[in-house]
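# next comes the sequence, and after it the predicted model I'd like to discuss.
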Amino acid sequence: MDAIVFLLIMVAAVTAIRARRTWVVLLSVAVAFGFALALFLHHATDTLGVSL
């Protein structure tokens, strides 16, 4: 899942450089942000397992 998020961020960056339409860039950034947020929320609920 991590690799997919990094790939989407890379695709969004390349799209931002090469695309002629603004909506294509915004859509690719929004999709990458959505997946990154989902990955963060998935990992934010994990416990650390540290006991003192």
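Received, thanks. Residues are numbered from 1 along each chain as shown.
# CA atoms for contacts and neighbours, from now on please.
Will do.
# which other helices and strands contact the helix or strand containing residue 13?
Residue 13 is part of helix 2-18 when elements are defined by DSSP states H and E. Judged by 3 or more C-alpha pairs under 8 Å, 6 or more residues apart in numbering; DSSP states H and E, helix 2-18 is in contact with helix 22-44.
# let's bring in a second model and compare:
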Amino acid sequence: MYSYNFITIRITYEELCIKFSSILIGLKKFYRHLKKQFSEKLKISVVYK
């Protein structure tokens, strides 16, 4: 019984790690996309000034 619980805990922990890393990667891509958009807007505003 104990080993079974340990295995399920370990599996859920690994799943959490995978989900967390995928969320982090998604946030990184989103941040990079936002940064790119923001820098383009800044360039446009600088050009218009």
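The structure has been received and is ready for your questions. The model shown is predicted, which means the values in this text are computed figures rather than measured ones.
# give the buried residues for the helix holding residue 13 of the first structure.
Buried residues in helix 2-18 of the first structure, counted by 16 or more other C-alpha atoms under 10 Å: 5, 8-9, 11-12, 15-16.
# distance to residue 51 of the first structure for the residues you listed - can I get that in JSON lines?
Formatted as JSON lines, the buried residues of helix 2-18 of the first structure follow (distance: C-alpha to C-alpha, whole Å):
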{"residue": "5", "distance to residue 51 of the first structure": "32"}
{"residue": "8", "distance to residue 51 of the first structure": "36"}
{"residue": "9", "distance to residue 51 of the first structure": "36"}
{"residue": "11", "distance to residue 51 of the first structure": "41"}
{"residue": "12", "distance to residue 51 of the first structure": "41"}
{"residue": "15", "distance to residue 51 of the first structure": "45"}
{"residue": "16", "distance to residue 51 of the first structure": "45"}
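# among the residues you listed, which one lies nearest to residue 43 of the first structure?
Using C-alpha to C-alpha, residue 5 is the member of the buried residues of helix 2-18 of the first structure that lies nearest residue 43 of the first structure, at 13.5 Å.
# so how far is residue 20 of the first structure from the closest one?
According to C-alpha to C-alpha, to the nearest Å, residue 5 of the first structure stands 24 Å off from residue 20 of the first structure.
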